[in-house]
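Student: Dropping a prediction and its sequence here:
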Amino acid sequence: MSYDTVAESYADLLQDALATAPYERGVLALFADLVRAGGAGPVADIGCGPGRITAHLHSLGVDAFGIDLSPAMIDRARRDHPGLRFAMGSMTDLSLADSSAAGVLAWFSLIHVPDDEVPAVLGQFHRVLRPSGVLLLGFHVGNGRRLKTEGYGGHPMKVCVHRRPPERVSAWLRDAGFAVEAQVLHQRDESTQGAFLFARRQP
């Protein structure tokens, strides 16, 4: 698995990235506020990688836990954040009980899922969220996909990265039973625009 190969470099390079990302911190703070306002409860960070976002949510008072498909990423997350919960799992078949989560976060992890599989993934998010639970998606804006062959630290990788217009993702969310409440666009650098969509599971 490509992310097993780059897990250590990825974690080292990005572990302090939020310190210089005020807009991303703001989006995560709003997500945490919405979860608490809804009565709190467990929050699933799907595609958590080495756990840096999971840990940040925990620092905001959220009962966050992480799930990732990469064993090496989960190993690093457990080493870096021993007080938090991390487990291996796939977003296409989450081993979580129905209506068990107060919130679900997919922080630039849906970007590796092909278009034809996204509705099923959003269906999983809908299933595990309790009614009115909060979903936050972060993803790259654009059209099309590219094959990423070199990763963090110069290691070889082979993963597809999908860019999508927010309108398409919003339509998928509505079809999956979510109410889209807010959209934030963020120019991450000169060539990369990110989007954040806040949605709730409809009862």
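Tutor: On my side now, so go ahead. Residues are numbered from 1 along each chain as shown.

Student: contacts and neighbour counts: CA atoms only from here.
Tutor: OK.

Student: what's the spacing between G144 and D68?
Tutor: Using Cα to Cα, to the nearest Å, we find G144 at a distance of 24 Å from D68.

Student: okay, the two: which has more neighbours?
Tutor: D68 (23 against 11; other Cα atoms under 10 Å).

Student: show me what contacts the more buried one?
Tutor: Neighbouring residues of D68 by Cα atoms under 8 Å, 6 or more residues apart in numbering: 46-49, 74, 86-90.

Student: which residues touch stretch 143-162?
Tutor: Contacts for stretch 143-162 (Cα under 8 Å, 6+ apart): 2-3, 5-6, 9-10, 13, 111-114, 140, 163-165.

Student: putting a second one here so we can go through both:
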Amino acid sequence: MTNSADHGRVRASYDVVAEEYRERVGGELAFKAVDRGLLGVVVEAAAGGVVADLGCGPGHVTGWPAERGVKAVGVDLSPAMVELARRDHPEAEFREGDLLRLPASDGEFDAAVALYSVIHLEPAELSPAFAELRRVLRPSGTLLVSFHLGTEVRRMDEWWGHRVDVDFHFLELETVAGLLAEAGFTVDARLERGPYPEEAQTHRGYLLARRG
């Protein structure tokens, strides 16, 4: 179901940039009012249960609910990112894992977010990834997915002066909504926004869905 070599490229690329990524991106929620608002919806939907951050990077999103007394679990492909997350956010739990083989039991999470993590999957991997996300959510559990809007694929071989080899897949809102529906989710809300001045200048899409 997955090209392990491609996921190895993603893992190695994020390992290389982990420290600088944390420095540049780790404080982004301070200026992302939309993201904070949607995270608040997710936390409320979890109703005191466990919130998962799938593709957590250095753990700043995982730390947001954890700092508010919510049990939070972050999962990331990159061991270097997980190490940083554990160091900076000891109030949360972090695990290494792939979106296609999540290190979680069936129905373990009450809600989950996947913020800009599905953009590194090949198109054929989206459906199995959404099936895996459905597996780890409890019935009626809430899922928030975000991604860059469009149809292009950007390959990066240099990132902040580091040699990398990673693809960024831009996605269309209705395409992702359709794949979520096929995987057994009900999409409750769709949102698009333009870029903030402090971030990469791409348009963003968000989908808020419930597991059937």
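Tutor: Nice, thanks for sending it over. Predicted model only: the values in this text are computed from it and were never measured.

Student: So how do I select the buried members of the contacts of D68 of structure 1 in PyMOL?
Tutor: In PyMOL syntax, the buried subset of the contacts of D68 of structure 1 is picked out as below (16 or more other Cα atoms under 10 Å):
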select buried, resi 46+47+48+49+74+86+87+88+89
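
Student: ok, so of the contacts of D68 of structure 1, who is nearest G177 of structure 1?
Tutor: I46 (18.7 Å; Cα to Cα).

Student: Can you show me the helices along structure 1?
Tutor: Counting by DSSP state H, one finds helices in structure 1 at the ranges 2-14, 22-37, 52-59, 71-80, 118-128, 166-175.

Student: Mind putting those helices into TSV with distance to Q202 of structure 1?
Tutor: Formatted as TSV, the helices of structure 1 follow (distance: least, Cα to Cα, whole Å):
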stretch	distance to Q202 of structure 1
helix 2-14	34
helix 22-37	15
helix 52-59	24
helix 71-80	31
helix 118-128	9
helix 166-175	9
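
Student: about what we covered before: show me the contacts of D68 of structure 1 that map onto strands.
Tutor: 46, 86-88 (DSSP state E).

Student: Provide a list of residues in contact with the equivalent of V128 of structure 1 over in structure 2.
Tutor: Matched by TM-score structural alignment, V128 of structure 1 corresponds to V136 in structure 2. V136 of structure 2 sits next to 102, 104-109 when contact means Cα under 8 Å, 6+ apart.

Student: Just the buried residues out of those, in PyMOL syntax.
Tutor: Per 16+ other Cα under 10 Å, the buried members of the contacts of V136 of structure 2 correspond to this PyMOL selection:
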select buried, resi 102+104+109
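
Student: The contacts of V136 of structure 2 into JSON lines, with extra columns for distance to A131 of structure 2?
Tutor: Putting these into JSON lines (distance: Cα to Cα, whole Å) gives the following:
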{"residue": "L102", "distance to A131 of structure 2": "11"}
{"residue": "A104", "distance to A131 of structure 2": "13"}
{"residue": "S105", "distance to A131 of structure 2": "14"}
{"residue": "D106", "distance to A131 of structure 2": "11"}
{"residue": "G107", "distance to A131 of structure 2": "12"}
{"residue": "E108", "distance to A131 of structure 2": "14"}
{"residue": "F109", "distance to A131 of structure 2": "14"}
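
Student: of the contacts of V136 of structure 2, closest to R11 of structure 2?
Tutor: The closest of these, once distances to R11 of structure 2 are taken by Cα to Cα, is L102, at 14.9 Å.

Student: Map that closest one across to structure 1 for me.
Tutor: Using TM-score structural alignment, L102 of structure 2 pairs with L94 in structure 1.
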